[in-house]
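>>> sequence first, then the predicted structure, then my questions.
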Amino acid sequence: MSPRHSTAEAARTRDRIVQAAVLDGSRLGLEGLTVGTLAQRLGMSKAGVVGPFGSRDQLLRAALEQACRIFAAAVTEPLKDLPPGPDRLGRLIDGWVGYLADCPFPGGCFVTAASSELDGRPGPLRERLSEIVASQRRALAAEVAAAQAGLPGPHRPAEEVATTLVGLSMAANQEIQLLGDPSAPARARAAMRHAAGLQP
């Protein structure tokens, strides 16, 4: 096998492991994800599963990063050509709720579940998750502020609106995943648009 093919095969193996880790982590939690379970599921040795990452912790981090990329591809990347403003924020909310309603993860929103799981567990994984969530909050507050500039006032502080939107999304995730409520997405969309000062 040539070095190029060997590198490509290693990358495919790494991607396959990460995808399996994301799915298992969604169902079992990141802390509940074991190398043995992954190895059995993938038909690999434990050393083969951990090898591309160096450690279980780095594997878990790779799963977290991949889950965030999946969220971004579904919710924020489709907006990249839209100028900041009310329409963009409305579409962000619609995409966000759509992601929750038809979630690619069997356990619902990965970051929401990981936040509940890791909030009281110090360590590098929690620190990285905290960085991700803080960055997402700042970006959301900036979207809200840009939308408010195009809407009649007065307005609540953008950071407060962002907190409200995150809270509503977490409630929607629970109603969709735990309660199986088919009316939850429409209700969440309406509530989030109202909180943002947008038309229903």
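Noted; the coordinates are in hand.

>>> hey, let's count contacts and neighbours off CA atoms from now on
OK.

>>> mind checking the SS state of Gly54?
coil (DSSP: H, G, I helix; E, B strand; the rest coil).

>>> distance of it from Leu33?
16 Å (CA to CA, to the nearest Å).

>>> one more: Ala114?
12 Å.

>>> so where do the helices sit in this structure?
3-28, 35-42, 46-50, 56-75, 86-101, 110-118, 124-148, 158-177, 184-195 (DSSP state H).

>>> related to what we said a few turns ago, the more surrounded of Gly54 and Leu33?
Ranked by neighbour count (other CA atoms under 10 Å), Gly54 and Leu33 place Leu33 first, with 19 against 11.

>>> so what's that one up against?
Listed by CA atoms under 8 Å, 6 or more residues apart in numbering, the contact set of Leu33 reads 21, 24-25.

>>> filter these down to the buried ones, ChimeraX style.
To isolate in ChimeraX the members of the contacts of Leu33 that are buried, counting by 16 or more other CA atoms under 10 Å, one can use:
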select :21,24,25
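
>>> in CSV: the contacts of Leu33, plus distance to Val97.
Output for the contacts of Leu33, formatted as CSV (distance: CA to CA, whole Å):
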residue, distance to Val97
Ala21, 24
Asp24, 23
Gly25, 22
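
>>> so Pro86 is in contact with Ala147, correct?
Yes. With contact defined as CA atoms under 8 Å, Pro86 counts as touching Ala147 (4.2 Å).

>>> re earlier: so which of the helices of the chain is the most packed in?
Most buried of these, by mean neighbour count (mean count of other CA atoms under 10 Å): helix 86-101, with a mean of 21.

>>> and Glu31, what does it touch?
Counting by CA under 8 Å, 6+ apart, Glu31 makes contact with Gly25.

>>> I should have written Ala101 there, sorry.
Residues near Ala101 by CA under 8 Å, 6+ apart: 173, 176, 185.

>>> take the one below as the second:
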Amino acid sequence: MTEQLTTDGRVRRGDRTRRVVLARAVDLASVEGLDGLSIGRLATDLEISKSGLIAHFGSKEGLQLATIRAARAIFVHTIIEPTLERPPGMDRLRGLLDAWLAYSSDRRFPGGCFFARASHEYAARPGAVRDALAGIDDEWLGLIAETIAGAQEIGEITPDVDPVQLAYEVDSYLDSANLRSLLGRTGVYAQAERAVRDRLAAVAT
């Protein structure tokens, strides 16, 4: 029994350490990029032993992949889960896109959208990190397209619209606002919101 309690306590401490490290890692990577992450840097920032972090993540790439997974979990919790509580249709679609704009403009990550930053950094660099980012991008665009198709099924979007194409278009408005906000432009989120609203109005029944 004593051995079990000791083991359970060690596991809990390990989980807490991992959460603390990844919370710092996602914020840091959103500003400085995934290349800015290193086990040594995080060990120093958080006053944790380097050997302890190596035991958790194994390598820099392992740390980067864990950071991407942690950022994805935050993204899902912040944007997707609340939106999926809405009934299918145009309201859910607008909610999904509005939630993304709020997530970027409210700086859920200090550097804006974590995935925009990381994807620009790794787009031309084949490997496990790029594959993970590409998979998440596919998930996001797929969800928008699926939501558009759901609105079509209940007659709120015209049947001649290609959900994949429309998803690409509205997502481009989001990415544009995120990038230009980081360049110091003002009013870009309002512009993106208007662009999304006008585009959806053009395809609404």
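Sure, I can see it. Remember, predicted model here, so these are calculated numbers, not experimental data.

>>> which residue in the second structure lines up with Leu82 of the first structure?
Per TM-score structural alignment, the equivalent position to Leu82 of the first structure in the second structure is Arg86.

>>> so who does the residue nearest to that match when sequence neighbours are not counted touch?
Spatial nearest neighbour of Arg86 of the second structure, chain neighbours left out: Arg92 (5.6 Å); criterion: CA to CA, 6 or more residues apart in numbering. Residues in contact with Arg92 of the second structure (CA under 8 Å, 6+ apart) are 83-84, 86, 147.

>>> turn these into CSV, including distance to Gly52 of the second structure.
Formatted as CSV, these follow (distance: CA to CA, whole Å):
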residue, distance to Gly52 of the second structure
Thr83, 38
Leu84, 38
Arg86, 43
Thr147, 43
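
>>> export the contacts of Ala101 of the first structure as a markdown table, with columns for distance to Gly108 of the first structure.
A markdown table is the format used below for the contacts of Ala101 of the first structure (distance: CA to CA, whole Å):
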| residue | distance to Gly108 of the first structure |
| --- | --- |
| Asn173 | 7 |
| Ile176 | 8 |
| Pro185 | 13 |
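
>>> and whatever residue of the second structure lines up with Arg138 of the first structure, how far from Tyr168 of the second structure?
In the second structure, Arg138 of the first structure lines up with Gly142, judged by TM-score structural alignment. Distance, Gly142 of the second structure to Tyr168 of the second structure, using CA to CA: 10 Å.

>>> Pro86 of the first structure: what's it in contact with?
146-148, 150-151, 198.

>>> out of those, which are shared with the second structure?
For these, the subset whose aligned partners also touch in the second structure (both residues aligned by TM-score structural alignment, their matches' CA atoms under 8 Å) is 147, 151.

>>> kindly indicate which of the contacts of Pro86 of the first structure lies nearest Gly95 of the first structure.
Nearest to Gly95 of the first structure among the contacts of Pro86 of the first structure is Leu198, at 14.9 Å by CA to CA.

>>> quick one: that closest one from Gly54 of the first structure, how far?
Leu198 of the first structure is 47 Å from Gly54 of the first structure, by CA to CA.

>>> ditto for Gly85 of the first structure
Using CA to CA, Gly85 of the first structure is found at 44 Å from Gly54 of the first structure.

>>> please apply the same query to Ala21 of the first structure.
15 Å.

>>> again, but for Arg128 of the first structure
Arg128 of the first structure sits 17 Å away from Gly54 of the first structure, going by CA to CA.

>>> which residue in the second structure lines up with Val18 of the first structure?
Checking TM-score structural alignment: Val18 of the first structure goes with Leu22.

>>> I misspoke; the intended subject was Ile70 of the first structure.
In the second structure, Ile70 of the first structure lines up with Ile74, judged by TM-score structural alignment.

>>> tell me the contacts of that match?
By CA under 8 Å, 6+ apart, Ile74 of the second structure has no neighbours at all.

>>> isn't Gly98 of the first structure right next to Ala186, touching?
No. Using CA under 8 Å, Gly98 of the first structure is not in contact with Ala186; the gap is 9.5 Å.

>>> now what about stretch 184-200 of the first structure, what contacts it?
With CA under 8 Å, 6+ apart as the test, stretch 184-200 of the first structure has contacts from 86, 90, 93-94, 97-98, 100-101, 144, 148, 151, 161, 164-165, 168-169, 172, 175-176.

>>> could you report the neighbour count for the match of Leu82 of the first structure?
14.

>>> tell me how far it lies from Val76 of the second structure.
15 Å.

>>> equivalent analysis for Arg13 of the second structure, please.
25 Å.

>>> measure the most centrally placed residue in the second structure to Leu34 of the second structure for me?
Closest residue to the average C-alpha location of the second structure: Phe75 at 4.3 Å, with CA atoms, centre = their mean. Note on Phe75 of the second structure: its distance to Leu34 of the second structure, by CA to CA, is 17 Å.

>>> same question for Ala128 of the second structure.
13 Å.

>>> Tyr189 of the second structure now?
According to CA to CA, Tyr189 of the second structure stands 25 Å off from Leu34 of the second structure.

>>> also Asn178 of the second structure?
18 Å.

>>> over to Ile144 of the second structure?
Ile144 of the second structure is 26 Å from Leu34 of the second structure, by CA to CA.

>>> over to Leu141 of the second structure?
22 Å.

>>> show me the contact partners of stretch 159-179 of the second structure.
Contacts of stretch 159-179 of the second structure (CA under 8 Å, 6+ apart): 97, 100-101, 104-105, 112-113, 116, 141-142, 144-146, 148-149, 152, 188-189, 191-192, 195-196, 199, 203.
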